[in-house]
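Peer 1: the following block contains a protein sequence and its predicted model.
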Amino acid sequence: MNRTALTEAGTAMRSTPGKNGRAYAVIALLAASTFTFITVENMPIGLLTLMAPSFETPPAMIGLLVTGYAVIVSLASIPLTKLSMGIPRRRLLCSAIALLVLATLSTAFAPNYYVLLGGRILGALAHAVFWSIVATTAVSLFDRPKHGTVISIVFAGSSLGTVLGIPAVVWIANQQGWRPTFLVMSALGICIFILLSILLPGGSRDDEDTSSGSTPDRRTFRAIMLTAAVGVSGIFIAQTYITLFLTEATGLRTSELSLALLAAGISGVLGVFLGGWLAPRKPNVAIAGPLALISVAMFCAYAGAASVMLVVVMFSVVALGFSAFAAAVQVRVLIVAPGSTDIASATSSTMFNIGIGSGALIGGAVVENLDVRTTALASGSLAAIAVFVFLLGLSPAAQRQVGIRRRNLKKVPLEPGNMQ
C-alpha cells in the first residue's frame, strides 16, 4: 500500500465510528499487554521467598533472575529493533507476545534453576522487541497533541501490573503455590495474542508521521537516557528487595504483603497519568521531579524503617515517582528522538533495563554484605545523583522549547489518527 492509500485509509478510519472504536480497543489491548509483560518480569520479586526454596537457592539467586532478564533486554533491544524494522507491527507484537507465553509456560514447569533461567531469557527477548515498539504503535493511532494521554493509558497497564498483577500473583501463590501463577499469566497472554492479531492493523511503519521525533534534540535525548540508567538503577536497588525490606527491616507479616504492594501499585497508576500530563507541559520537572521525590522517600524509609506505616507510604511514593518518571521519559523520547522513534524507544528500554539490572545487582550485594535496610540509603543516594546528571546534561534548546511547546499545546479531543 502506497503513502496516498495509507492517508486515505487513515481519513476513513477517523470518520467511521466503528473503526474509531477499533482504535480504542487496540489501545486497551496494548495496555493489557504492558500489564502482562511487567507482571511477568517482576513476578520473581513478589515471589522471592516462595520460589527460592523450590530450587534450594538463596533469595539473592532468585533476585538475580531480574538482573539476568534486564541484561538480555539491554543487549538485545537495539539490535532486534534494527533487524525487525521492516516487519509490520501486528506481526511483530503478536510474535513477541507468543514468545512471552512460551517463556512463561516453561517457567511454570521448570524442574530446576537452569530451566527457570532459560525461560527468563526467552521472556527477555520478547520483552526487548515488545517495549521498543509498543509506545510508537499506540501513538501512531492518534494525532500528536494527544500522545501524552495515549502513552499514559498504555503505561497505566504497566502500573496495574504492580497494583493488581503482583499482589494477585502473591495471593494466588500463597494459596496454591507459585507455579500456577505463571499458568494464569500464560492464559492471559494467549487471550491478548488472539485479540491483537484480529484488531491491530498491519502495514509498513515507514509511512507513519510518528516515525521520527517532532523536535529532535540529540543532547537532551542523551541526557534523558543517561538519567534513566542512573535513576532506575537507584530505584531498583531497593525495589528488587522490597518484600525482604518490608518483612525483615520493617517487620511486616507475610500475609500483609499483598496489601502493602497494592498501596504502592495504586500510587503507581496515579503516577503514570501525572507523568503523561506533565511531560508536554513541564518537561524538565516531569523528569527531575519524580527522581527528587524518590530520593527523599528512600531516605525517609531508611531513617524510619521500624515504622510499618511510614515505610509503606514511602514505597508508595517511590511507586508514584517511578511511574511518573517512566511515562514522562517515553513521551519526551517521542519528541526529542534524533532519528527513528522505534530506535529511540529501544534505546530507552535498554537504559531502563541497564538500570533495573544494575540496581538489582547492587541491591543483592548490599543485602548479602550489609543488610536490606541499607538498600534504601543506597537507592536514595543514586536517585539524587540522577537529578544532577539530568540538569547538567540538558541542552540550551531544551530550555527554550519548554515555553514554545506550552504555547502550542492544543486541547484536542482524543480522536484516533492514522491507522495503517
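Peer 2: Nice, thanks for sending it over.
Peer 1: C-alpha only now, for contacts and for neighbours.
Peer 2: Fine.
Peer 1: contacting residues for the spatially most central residue of the chain?
Peer 2: Nearest to the geometric centre of the chain sits Ser158, at 5.8 Å (CA atoms, centre = their mean). By CA atoms under 8 Å, 6 or more residues apart in numbering, the contact list for Ser158 reads Ala31, Thr34, Phe35, Thr36, Phe37, Ile38, Thr39.
Peer 1: roughly how far does Glu41 sit from Thr107?
Peer 2: Distance from Glu41 to Thr107, counting by CA to CA, to the nearest Å: 12 Å.
Peer 1: helices of the stretch 101-250 of the chain, start to end?
Peer 2: 113-139, 147-160, 166-176, 179-199, 218-239, 242-244 (DSSP state H, counting those that start in this stretch).
Peer 1: could I get the ones you listed as CSV with distance to Leu102?
Peer 2: As requested, those are exported to CSV (distance: least, CA to CA, whole Å):
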stretch, distance to Leu102
helix 113-139, 8
helix 147-160, 20
helix 166-176, 18
helix 179-199, 8
helix 218-239, 27
helix 242-244, 27
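Peer 1: those: which one's closest to Arg406?
Peer 2: helix 147-160 (13.1 Å; CA to CA).
Peer 1: what about versus this one:
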Amino acid sequence: MLAALMLAAFTFNTAENLPIGLLDLVSDSLGVSLPAVGLLVTGYGVTVAVASLPLAHALRAVPRRHVLTGVLAALVVSSLGGAVAGSYWPLLGARLLTALAQALFWAVTGPVAVGLFAPEVRGRVVGALSVAGSLALVLGVPAGTWLGRQHGWPVPVACLAVPGLVCLVTIAALLPASRPEDEPAAYGGSPDVRRFTTVLAAGFLSATGAFAGYTYLVTFLNEVSGFAPGTAGALLAVFGAACLAGVSVTAALLDRFPHVALPTAVATQALGMLGLSAAGGRQAVAVLCLVLMGGALGPVFMTAQNAMLHWAPGRTDLALAANSGAYNAGIAAGAALGGLILPLAGARGTFLAGGLLTAGACVVLLVGGRGRRGVGADAEAR
C-alpha cells in the first residue's frame, strides 16, 4: 500500500512539473506564446493553493479509499485528455483537473500512509512519500522531457495515466473503506494551535523566499556566476540531486530529531540563498550554496507536513490541506515577487530578498516555539 502511495506521489509531482521541460514544444504545437504555456505551471500551483482546504473540508466525511480512487481516476482522465487536446484551452482544463486532484491527494495521503504504521516510525513514512515526490524532479521530469522531444509532448503526458491506473487499482483493492475519523492518524498527536499557525506562517514565508530566487536561478547562474548557458541543465540536475539527498537524509533522522528538523531545514535554505546573493559570483561558492539550497528545499515542506501530523488542532487532513495551500500560495507569491525585483535589482537581488524572507521564517519558528514543548518532547513523553 505504501508503495502505491509513493508511486502516486511520484506521478502527481511529475505531472505538475512536466510542462517546464516541454514549454517550447507545446508553444510550437498549439501556436500559443510561451507566457501562455507558462500558465500551465503557474495556474496549476494557484489552483492547488486555492482548492486544497475547501476540497478537503467538503470531502472530510468520505472514506479515504473513495477519495484516493477518485483523485487517481481524475489523474488518469486528465492525462489522457491533455494528451489528445488539440488546442490550448482543453489542455489548460486538463491541467486544472489534475491540479484539483493533487490538491486533495496531498491532504489525505499523509494520514492514510502514517496510519498504516506505528507512531514511532511515522516520520520515516512521511519521508518516504517526500522521497518519491522528489524523484519526480530527478527522474520523472527529465525522462518525460526526453520522451517528449523524441516523440512529441503528448506522449509523456499520456504515459502518466499508466502509473495512475496502477495506483488506482491497488488502492481500490487493498485500502479499507473505513470512516476518516476512525483512522489512526485522523487527529493530531499533540494538538497545538500556536505551533500549527507558526508552521503555516513559516512555510508560506520560506516558500515565497525560495521561489523568489529559484524561479530565476538559471538567469543568476548565467549573469552573476558566469556559467555558460550550456551548463544550466547540469547545474539544475545538481540542484535536484541535492534536493533528493536532503529529503533522504532528513527522512532517516526525522523520527529521532523531529523538534529541530524544520528550523534546521529553513535555516539551511536561508544560508544557501544569502550565500548565493553575497558570493555567488564565485563559481565554486555558487555550486556549494546551490547544493545547500537544494538540499533544504524538499525537507522544508516534508518537515512541515510531519509537524502538522503532530500539532493539528483538529483533523490532520484539513491541517495538511492548509499547509499545502499555504506552501503553494508561497510559490506563486515568490515567483511574482522575483519578477518584480529582477528588473530593479537583478538576479542577485531576487536571492537577497528570498534569503531575507527565509530568515524571517526562521525568526517566526523561534518566536512561535518559545515556552512550549516540541514534538520531540511530546513523543518522548508518550
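Peer 2: All right, it came through fine. Remember, predicted model here, so these are calculated numbers, not experimental data.
Peer 1: by contact count, what packs against whatever helix or strand Leu261 of the first structure lives in?
Peer 2: Using DSSP states H and E, Leu261 of the first structure maps to helix 257-281. Counting contacts by 3 or more CA pairs under 8 Å, 6 or more residues apart in numbering; DSSP states H and E, helix 257-281 of the first structure packs against helix 147-160, helix 166-176, helix 283-303, helix 308-336, helix 396-408.
Peer 1: do you know which of those lies nearest Met51 of the first structure?
Peer 2: That would be helix 166-176 among these, by CA to CA, at 9.6 Å.
Peer 1: now the closest one: buried residues?
Peer 2: Ile166, Pro167, Ala168, Val169, Val170, Trp171, Ile172, Ala173 (16 or more other CA atoms under 10 Å).
Peer 1: next: stretch 190-197 of the first structure.
Peer 2: Buried residues in stretch 190-197 of the first structure (16+ other CA under 10 Å): Ile190, Ile192, Phe193, Leu196.
Peer 1: so stretch 132-146 of the second structure matches what in the first structure?
Peer 2: Residues 157-171 of the first structure are where stretch 132-146 of the second structure lands when matched by TM-score structural alignment.
Peer 1: rewinding a little: turn the helices and strands packed on helix 257-281 of the first structure into CSV, columns for distance to Met185 of the first structure.
Peer 2: Below are these laid out as CSV (distance: least, CA to CA, whole Å):
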stretch, distance to Met185 of the first structure
helix 147-160, 14
helix 166-176, 9
helix 283-303, 30
helix 308-336, 22
helix 396-408, 41
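Peer 1: coming back round to it: which residue sits closest to the residue nearest to the centre of the first structure, ignoring its sequence neighbours?
Peer 2: Phe35 (4.4 Å; CA to CA, 6 or more residues apart in numbering).
Peer 1: the one you found: which element?
Peer 2: Per DSSP H and E: helix 17-46 holds Phe35 of the first structure.
Peer 1: how about the helices and strands packed on helix 257-281 of the first structure, which one is nearest Leu48 of the first structure?
Peer 2: Per CA to CA, nearest to Leu48 of the first structure of these: helix 166-176, 9.8 Å.
Peer 1: surely Tyr113 of the first structure touches Ala52?
Peer 2: No - using CA atoms under 8 Å, Tyr113 of the first structure is not in contact with Ala52; the gap is 9.4 Å.
Peer 1: quick check: buried residues in stretch 283-300 of the second structure?
Peer 2: Buried-residue list, stretch 283-300 of the second structure, by 16+ other CA under 10 Å: 283, 285-287, 289-300.
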